[in-house]
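**Student:** The following block contains a protein sequence and its predicted model.
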Amino acid sequence: MKPEFSRRYPLDTIGSAPREVCVEATAAERAALATRFGLEALEALGATAVLTACALGIEAVGRLRGDVVQSCVVTGEPVAARIDEAFALRFVDPALLASEAEETELSDGDCDLIEIDGGAVDLGEAVAQTLGLALDPFPRCAVERAREKERKWAAGADAGPFAGLKGMLGNQ
């Protein structure tokens, strides 16, 4: 399956000196990504990154910026949001990823590994995945955010999803 937003950089074009790149999604790519992520709209998506060859592959450090419109989880109304997310990724050989999968323990640094595909890194797909992770999983419109604040204020300090269980613990 071809990614909706692909910006491939062949490994032989990335040297040990840092290379700054910018990627910007077209209207058609944004529409396809909006469908993929269940968005009402993806009005803008772009990123800047510095690509650098390293011992384990290619490092990409940069910033993603996008304008999204999601549906409120309560009312279904449109909720506009601006995404501004820093990222640090490492593209590695698939064999290295396979050996990492056999490890039983993961460190924080292992969570940003992406497979090198066909002798190139796909920064566009990496940006799309980063966008997906940055989206609000439970977007609420302004009216619902205000109602939530009011409910919390009215309930006082004992509000919350586990407040009803408090009395079951007894005085320990």
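**Tutor:** Looks like it came in fine.
**Student:** Could you use CA atoms for every contact and neighbour count after this?
**Tutor:** Will do.
**Student:** mind listing the strands for this protein?
**Tutor:** Taking DSSP state E as the test, the strands found in the chain are 8-10, 19-24, 41-54, 57-71, 78-92, 113-115, 120-122.
**Student:** Mean neighbour count for the ones you listed - can I get that in CSV?
**Tutor:** As requested, the strands of the chain are exported to CSV (neighbours: other C-alpha atoms under 10 Å):
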stretch, mean neighbour count
strand 8-10, 15
strand 19-24, 15
strand 41-54, 20
strand 57-71, 20
strand 78-92, 18
strand 113-115, 19
strand 120-122, 22
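**Student:** Among these, which comes closest to L33?
**Tutor:** Closest to L33 of the strands of the chain is strand 41-54 (C-alpha to C-alpha; 7.4 Å).
**Student:** That closest one to strand 57-71, inter-axis angle?
**Tutor:** 170 degrees (axes from the mean of the first three to the mean of the last three C-alpha atoms, to 10 degrees).
**Student:** by contact count, what packs against strand 41-54?
**Tutor:** If contacts are counted by 3 or more C-alpha pairs under 8 Å, 6 or more residues apart in numbering; DSSP states H and E, strand 41-54 sits against strand 19-24, helix 27-37, strand 57-71.
**Student:** can you list contacts of it?
**Tutor:** Where contact means C-alpha atoms under 8 Å, 6 or more residues apart in numbering, the residues beyond strand 41-54 that reach it are 14-25, 30-31, 33-34, 58-70, 127.
**Student:** take the one below as the second:
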Amino acid sequence: MSSDLPNPAAYRVADLSQNRPTRFSLVPGAEELAALTTELGVEALRKLRFEGEIKARGKRDWTLKGQIGFTVVQPCVVTLEPVTTRVDTNVERLFLANYEEPEASEVEMDEDDTTEALGEVIDVAAIMVESVALHLPQYPRKEGAALGQHLHAEPGTAPMRDEETRPFAGLADLFKPKDESSAD
């Protein structure tokens, strides 16, 4: 997606209309999708579309609201078989002319990830790539795939099971009243 050519999806703020929204629609071609697939480390990326509008908010600030949709193929975290997932979600950004970054010592992680400093351009393609990366399924799992229990032990010894690794599992049994019939 990065090249020396001017980015047609980067809108100069000075050229945006204050009175009416600027609509955009990005549908990357096969070459851009292949580059993005490699960049994101997924098996396949298809049907990517990012549509929305940029409009003025007050005299100096801008908002971007859009919808992104894509289909991604990733390996299952259990079986490594391909898992196809469709993602459709809204994207919002607020670009502030007087935005001040919080000092690193004050905030560990900024809770509002939709607010950014206003620069000379609003790069819709960069926002699209960031949104795809943020909305990829973290642990894709094929339907019905489950982690089984693997038992390992040296020859001649009994393998330890998950239940046996819980040291306090039988503690409740110690506090139960003893059965009267088994007292003798």
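**Tutor:** Thanks, I have it. In this text the structure is predicted, and so the values were computed from the model without any measurement.
**Student:** circling back to that earlier point, can you check which of the strands of structure 1 gets nearest to R151 of structure 1?
**Tutor:** Nearest of the strands of structure 1 (C-alpha to C-alpha): strand 78-92, 20.6 Å.
**Student:** closest one to L96 of structure 1 among the helices and strands packed on strand 41-54 of structure 1?
**Tutor:** For these, distance to L96 of structure 1 was read as C-alpha to C-alpha. The smallest value, 9.7 Å, belongs to strand 57-71.
**Student:** So what's the gap between that closest one and the chain middle?
**Tutor:** 7 Å (C-alpha atoms, centre = their mean, to the nearest Å).
**Student:** so how much does it differ from structure 2 once superposed?
**Tutor:** Mean deviation of strand 57-71 of structure 1 relative to structure 2 after superposition (mean C-alpha distance after the TM-score superposition for structure 1): 1.0 Å.
**Student:** picking that back up, for the helices and strands packed on strand 41-54 of structure 1, give me a markdown table that also has distance to F87 of structure 1.
**Tutor:** Below are those laid out as a markdown table (distance: least, C-alpha to C-alpha, whole Å):
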| stretch | distance to F87 of structure 1 |
| --- | --- |
| strand 19-24 | 14 |
| helix 27-37 | 19 |
| strand 57-71 | 5 |
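**Student:** right, and these - which one's nearest D110 of structure 1?
**Tutor:** Closest among these, using C-alpha to C-alpha: strand 57-71, at 12.9 Å.
**Student:** What range does that closest one cover in structure 2?
**Tutor:** Alignment note (TM-score structural alignment): strand 57-71 of structure 1 is matched to residues 61-75 of structure 2.
**Student:** Any chance you could list what contacts the matching stretch?
**Tutor:** Stretch 61-75 of structure 2 is contacted by residues 42-57, 81-97, 118, 128, 131-132, 136, 140-141 when judged by C-alpha under 8 Å, 6+ apart.
**Student:** one more time with 7 Å, if that's ok
**Tutor:** With contact meaning C-alpha atoms under 7 Å, 6 or more residues apart in numbering, stretch 61-75 of structure 2 is reached by 42-57, 81-97, 140.
**Student:** just stretch 98-111 of structure 2 next, same as before
**Tutor:** Contact with stretch 98-111 of structure 2 is made by E116, A117, as judged by C-alpha under 7 Å, 6+ apart.
**Student:** Repeat the analysis, applying 8 Å as the threshold.
**Tutor:** Contacts for stretch 98-111 of structure 2 (C-alpha under 8 Å, 6+ apart): E116, A117, L118.
**Student:** Would you format those as JSON lines with distance to F175 of structure 2 included?
**Tutor:** Formatted as JSON lines, those follow (distance: C-alpha to C-alpha, whole Å):
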{"residue": "E116", "distance to F175 of structure 2": "59"}
{"residue": "A117", "distance to F175 of structure 2": "62"}
{"residue": "L118", "distance to F175 of structure 2": "65"}
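**Student:** Next, the angle strand 78-92 makes with the lengthiest helix in structure 1.
**Tutor:** Longest helix in structure 1, counting residues (DSSP state H): helix 142-155. Angle between the axes of helix 142-155 of structure 1 and strand 78-92 is 90 degrees (criterion: the same axes, to 10 degrees).
**Student:** now for helix 142-155 of structure 1, which elements pack on it?
**Tutor:** Counting by 3+ C-alpha pairs under 8 Å, 6+ apart, helix 142-155 of structure 1 packs on no helix or strand.
**Student:** Same list (the strands of structure 1) but as TSV, adding distance to L165 of structure 1.
**Tutor:** Putting these into TSV (distance: least, C-alpha to C-alpha, whole Å) gives the following:
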stretch	distance to L165 of structure 1
strand 8-10	53
strand 19-24	49
strand 41-54	41
strand 57-71	32
strand 78-92	33
strand 113-115	41
strand 120-122	49
